[in-house]
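Enquirer: requesting a structural model of the entry that follows:
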Amino acid sequence: MTETNISDIASKAPEPEFPPCNRDDNKVRANLTYIYYFMFVFSVITNLLVLVIIHRFEKLYTVINILLVNLVTSSLILMSSLPFQAVYMQMSTWIFGSAMCKIVFSVYYLGFYSSVFFLTLLTFDRYLAFVHVMPVVHVRSRRNAIISCAVVWVISGLACVQPMILHGVFSQEDTEHCEEFAHIDGIDRKMLNRSRFYIQLFIFLILPLAVIIFCYIRIVVTIKKSQSTSKFHAVRVIFMIVVLFFICWIPFNIVELLHYKYESDLSCEAKKRLGYALRVTRNMAYIYFCISPIFYTFVGKKFQNHFKQLLVKCFPQLQDHISFNTNNTTTRNLS
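Expert: Below you'll find the predicted structure:
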């Protein structure tokens, strides 16, 4: 192959539109690597524990358990991207190839987007159960729950098409980078970023937040009128999961939206500050996926009882030290 042909091929490879800006500190990257490994292992263990408890002690075909299983699955999908990101930071180069670059970051967004919707569905289901008990019995059916989950996965999958298109591998100073290209032939990157900005802002943040706030206001008003303390316990778990989610995710959403909107117009120093804020808030978001299963297991009284039974079954010597209710009848509401 002649030098001319080689130069022609090289000129066709996608290159960043702006000069590279090194935003990373080696010590920070090393520390984050170990944190990512720990969060991945911890998340897998706790999420699988929730699935085992639901499978062993619950009826899988109830509406709320269908939604919970899908929520846990979306958490596992997102956290599955962490080992790849950890290796990327540890080695300072992407070693998994262009296809895996697209897959890993598409999986990350698939888990993120689907989790938002499944939390919204869980809240809406609690709203129907407490505010409209009898009139909507036919609505809260297994069939509708499965259809709703399928729609969520389809919408979330379609929203991941853009990250899959934009992410790719390029070489810079003998290092392979898995990033969003600043320029791809035939694609208006700024237009795509602008569309992602508005999609994430309105569909995956404002809309779910508005639905959740409305549902919980109505739930609180209804429970207050009924003066039933048992219903407070029944809705507590989902409420705490939702509150935890938005505490961990809203800062990240805000910073990421700023990143979409202004990143291309910023100086290198400003990009470093924005990148640092993005890293901090993203890790806050990852923490949610690590600790939320603990709320499933230890906040709800029924899950506490199931967890104790599971411990005794796995470790019979603990039977004399752990007390639990042997009645495994599944109640209508999570409590």
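Enquirer: C-alpha from now on. contacts and neighbour counts both.
Expert: Noted.
Enquirer: for the spatially most central residue of the chain, which three-state class applies?
Expert: By CA atoms, centre = their mean, the mean C-alpha position of the chain lies nearest to Phe112, the distance being 3.3 Å. Put simply, Phe112 is helix when judged by DSSP: H, G, I helix; E, B strand; the rest coil.
Enquirer: pretty sure it contacts Leu78?
Expert: Yes. Counting by CA atoms under 8 Å, Phe112 touches Leu78, with 6.4 Å between them.
Enquirer: hang on, the earlier thing: quick one: contacts for the residue nearest to the centre of the chain?
Expert: 74-75, 78 (CA atoms under 8 Å, 6 or more residues apart in numbering).
Enquirer: give me the buried subset of the residues you listed.
Expert: Buried members of the contacts of Phe112, counted by 16 or more other CA atoms under 10 Å: 74-75, 78.
Enquirer: turn the residues you listed into TSV, columns for distance to Ala277 and secondary structure.
Expert: Output for these, formatted as TSV (distance: CA to CA, whole Å; DSSP: H, G, I helix; E, B strand; the rest coil):
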residue	distance to Ala277	secondary structure
Ser74	25	helix
Ser75	23	helix
Leu78	20	helix
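Enquirer: second input sequence below; structure requested for side-by-side comparison:
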Amino acid sequence: MESTTSNYIHDNYDTNDSTTYVYDDPDDELPGGLCSSDGENLLGAQLSTIYYFMFLFSLFGNGLVLVIIHRFEKLTTVTNILLLNLVVSSLMFMSSLPFVGVYKQLSYWIFGEVMCKIVGSVYYLGFYSSVLFLTLLTFDRHLSVVYSLHASQVRNQRYALLSCAVVWLVSGLACIPKMILHTTFIHHLTNKTFCQEYPLNTPIDDKLRASGFYLQLFLFLLFPLIVIVYCYVRIAITVISSKIVTKFKTVRLIFVIVLLFFICWTPFNIVELIHDDDDDLSCDEKKKRGYAREVTHDIAYIYFCISPIFYTFVGKKFQSYFRQLLVKRFPGLKKHISVSQVSRTNMSTKSTQKSIELS
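Expert: Next up is the predicted model:
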């Protein structure tokens, strides 16, 4: 979890400096080479108001997906197990946003050290696991389409549960460096409490930051990107050569979700990469990177908010389920909504061959 104060605190904090800095213009460079981030803080506070909306929208959308899977689908199929875990990881990530929103608006932390650790843990665990579950879903689609004749021997419930366990384990281990550094502290210039990576530059802290940086770069950006691009190239070749329209419809939704994910998250990761080496920049350049970081950060959050729309409204089968839920809840809508009944029995028969047809 990042704070809008990170440029001021993390880049310029010196625990051995007891000098009290007084300044009038928040846009000027401060004595001692410090750089004010008041403008970035103000932008973060203004944008943070959408966090509450995104949290509520995500809670409703992801909750609806869970209800549909539980109500109409078999929870034992491979794709449903993966989807269920992806929704849980998205909900986990989005649950941190109300706390982050309050933090950005106040520019200081009010929830205590324990909640700081918990919110930070949930934030990174939800983020990392979502990336890996998206990659796993794509790889699973690759198996079912490219190796459809032999995939059924591998794609079983045990395979799905084991894969999910590995994802949660890897994601949890990857959070350790972040969680060791993530804590509350009082900044001696402002006497305010902050909740973020503790801004000390000890050898251990530097190693932890470096490990977290390279993990995020290689394991949660480059590796998923390579796997997803490879899988969809193979899927595209197979679909084009076989001319099977139904298979194209089956992979379309996940492709849209994955594409949207990387559109939302790649700019943030690029800014994070260049932000990691800005010690020699001028104050004005640091501010520009701070603004870019704030905006791309918030764009990245949008993915977790709008992805349920694609689960629910792009897939034809999910659309049918949603209409059935509406008609059951509001019988008066039956004359206005066309509902095609899809029985659980018929679907379980088809699921042995396709798992779940998302479109």
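Enquirer: tm score of chain vs chain?
Expert: Put the two chains on top of each other and the TM-score (TM-score structural alignment, normalised by the length of the first structure) is 0.90; 320 aligned residues with a CA RMSD of 1.9 Å.
Enquirer: for the residue nearest to the centre of the first structure, give its distance to Arg282 of the first structure.
Expert: Phe112 of the first structure sits 11 Å away from Arg282 of the first structure, going by CA to CA, to the nearest Å.
Enquirer: and Phe304 of the second structure, how far is that from Val88 of the second structure?
Expert: Phe304 of the second structure is 11 Å from Val88 of the second structure, by CA to CA.
Enquirer: no wait, Thr193 of the second structure
Expert: 31 Å.
Enquirer: picking that back up, from the contacts of Phe112 of the first structure, pick the one nearest Ile146 of the first structure.
Expert: Ser74 (14.9 Å; CA to CA).
Enquirer: translate the closest one into the numbering of the second structure.
Expert: Here Ser74 of the first structure is matched to Ser89 in the second structure, going by TM-score structural alignment.
Enquirer: roughly how far apart are that match and Ser148 of the second structure?
Expert: Counting by CA to CA - Ser89 of the second structure and Ser148 of the second structure are separated by 28 Å.
Enquirer: how about the strands in the first structure?
Expert: With strands called from DSSP state E, the first structure shows them at 167-172, 175-180.
Enquirer: with distance to Thr330 of the first structure added, can I get these in a markdown table?
Expert: Shown next, in a markdown table, are the strands of the first structure (distance: least, CA to CA, whole Å):
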| stretch | distance to Thr330 of the first structure |
| --- | --- |
| strand 167-172 | 46 |
| strand 175-180 | 47 |
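Enquirer: redo those as TSV? Include distance to Arg23 of the first structure and mean neighbour count.
Expert: Shown next, in TSV, are the strands of the first structure (distance: least, CA to CA, whole Å; neighbours: other CA atoms under 10 Å):
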stretch	distance to Arg23 of the first structure	mean neighbour count
strand 167-172	15	19
strand 175-180	13	19
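Enquirer: between these, which gets nearest to Trp94 of the first structure?
Expert: It is, among those and with distance given as CA to CA, strand 175-180, at 5.2 Å.
Enquirer: post-alignment, that closest one versus the second structure, mean distance?
Expert: The superposed strand 175-180 of the first structure is, by mean CA distance after the TM-score superposition for the first structure, a mean 1.3 Å from where its aligned residues fall in the second structure.
Enquirer: so that strand matches what in the second structure?
Expert: Against the second structure, strand 175-180 of the first structure falls on residues 192-197 (TM-score structural alignment).
Enquirer: got it, and stretch 135-148 of the first structure?
Expert: Going by TM-score structural alignment, stretch 135-148 of the first structure sits over residues 150-163 in the second structure.
Enquirer: any idea how far the matching stretch is from the chain center?
Expert: 25 Å (CA atoms, centre = their mean, to the nearest Å).
Enquirer: kindly check the end-to-end length of it for me.
Expert: First residue to last in stretch 150-163 of the second structure (CA to CA) measures 18 Å.
Enquirer: name the residues of that stretch that are buried.
Expert: Of the residues in stretch 150-163 of the second structure, those buried (16+ other CA under 10 Å) are 151, 155-156, 160-161.
Enquirer: so what touches that stretch?
Expert: Contacts for stretch 150-163 of the second structure (CA under 8 Å, 6+ apart): 76-79, 81-82, 136, 140, 143-144, 353.
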